[in-house]
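*Asks:* predicted structure and sequence below. I'll ask about it afterward.
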Amino acid sequence: MTEFGDFAIAALICLGAFFLFVGSFGLAKLPDLMRRLHGPTKATTLGIGSMLIASMLYFMLKHDMVAIQELLITTFLFLTAPVTALMVAKTHILRDKKSRKKLPPTGRDIGWAVIDGPETED
């Protein structure tokens, strides 16, 4: 393996470890759910992504093998983490009436959460 390859793998592992630490620290220390949501969805996604890319690079340079499964895991992770964060945020808005009242108006007949419909008169 080349010196540049070793350096790139080590840099990606250190970068991934840093982002994983920041994401888990944010998850533990931020005060409420909406702020805690950024720890695992942003920083931890970058951390795991760079770890998986380092692993792909290692197997490509050391064993001359393309690790398709790690590429698929990375792609799946980057596609599903934002969707999961959106669903958790919308659920929080739907269930927490106190924080829903603090939100600015949407400019539409429906509210911020998916299930909110227009007000109907009974």
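*Replies:* Now that the structure is in, tell me what you want to look at. None of these values were measured; they are calculated from a predicted model. Numbers count the residues shown, from 1 in each chain.

*Asks:* only C-alpha atoms from now on, for both contacts and neighbour counts.
*Replies:* Will do.

*Asks:* nearest residue to the middle of the protein?
*Replies:* The residue lying closest to the centre of the chain (CA atoms, centre = their mean) is Thr41, at 2.2 Å.

*Asks:* want to compare, so here's the second one:
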Amino acid sequence: MIDGALDLISAALLLAGGAFAIIGGIGVVRFPDIYTRLHAGGVTDTIAPLLIVGGLILQSGVNLLSFKMLLILLFLLFTTPTASHATARAALAGGVRPMHDETHDQTGESPSNT
């Protein structure tokens, strides 16, 4: 009975991780500038491996393989946000400015409504 529950939880984690990866890939293609693309890629590069490796750990049980997967996950959780931050800083230093929608202010209303 517990094996069936672990398989079900593992499958849910694997599917959720795959869904996050696909949604992040769509976001990287669809977003307009490097900063929003970095956000889509950085968030999903952190969440998707967490869910996928979590599901794989549940499938493998407690053994040396699980420990190795945890080390890989720990490495990813430290390096992915750092790489995204470094890329954004390099883009900003290189003169790439974020895109702004000048037809709307911070509240989302157009300037003609004021």
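*Replies:* Now that the structure is in, tell me what you want to look at. These numbers come from a predicted model, not from an experiment.

*Asks:* hang on, the earlier thing: how close does the residue nearest to the centre of the first structure get to Gly5 of the first structure?
*Replies:* From Thr41 of the first structure across to Gly5 of the first structure, the span is 29 Å (CA to CA, to the nearest Å).

*Asks:* which stretches in the first structure count as helices?
*Replies:* For the first structure, the helices defined by DSSP state H occupy 3-29, 33-36, 38, 44-62, 68-95, 97-101.

*Asks:* mean neighbour count, these: which tops it?
*Replies:* Compared across the helices of the first structure, helix 44-62 shows the largest average neighbour count, a mean of 20 (mean count of other CA atoms under 10 Å).

*Asks:* other residues contacting that one?
*Replies:* Contact with helix 44-62 of the first structure is made by 1, 5, 8-10, 12-13, 15-24, 65-67, 70-71, 74, 77-78, 81, as judged by CA atoms under 8 Å, 6 or more residues apart in numbering.

*Asks:* trace Leu79 of the first structure over to the second structure, please.
*Replies:* Correspondence of Leu79 of the first structure to the second structure, assessed by TM-score structural alignment: Phe78.

*Asks:* fine by me, we can end here.
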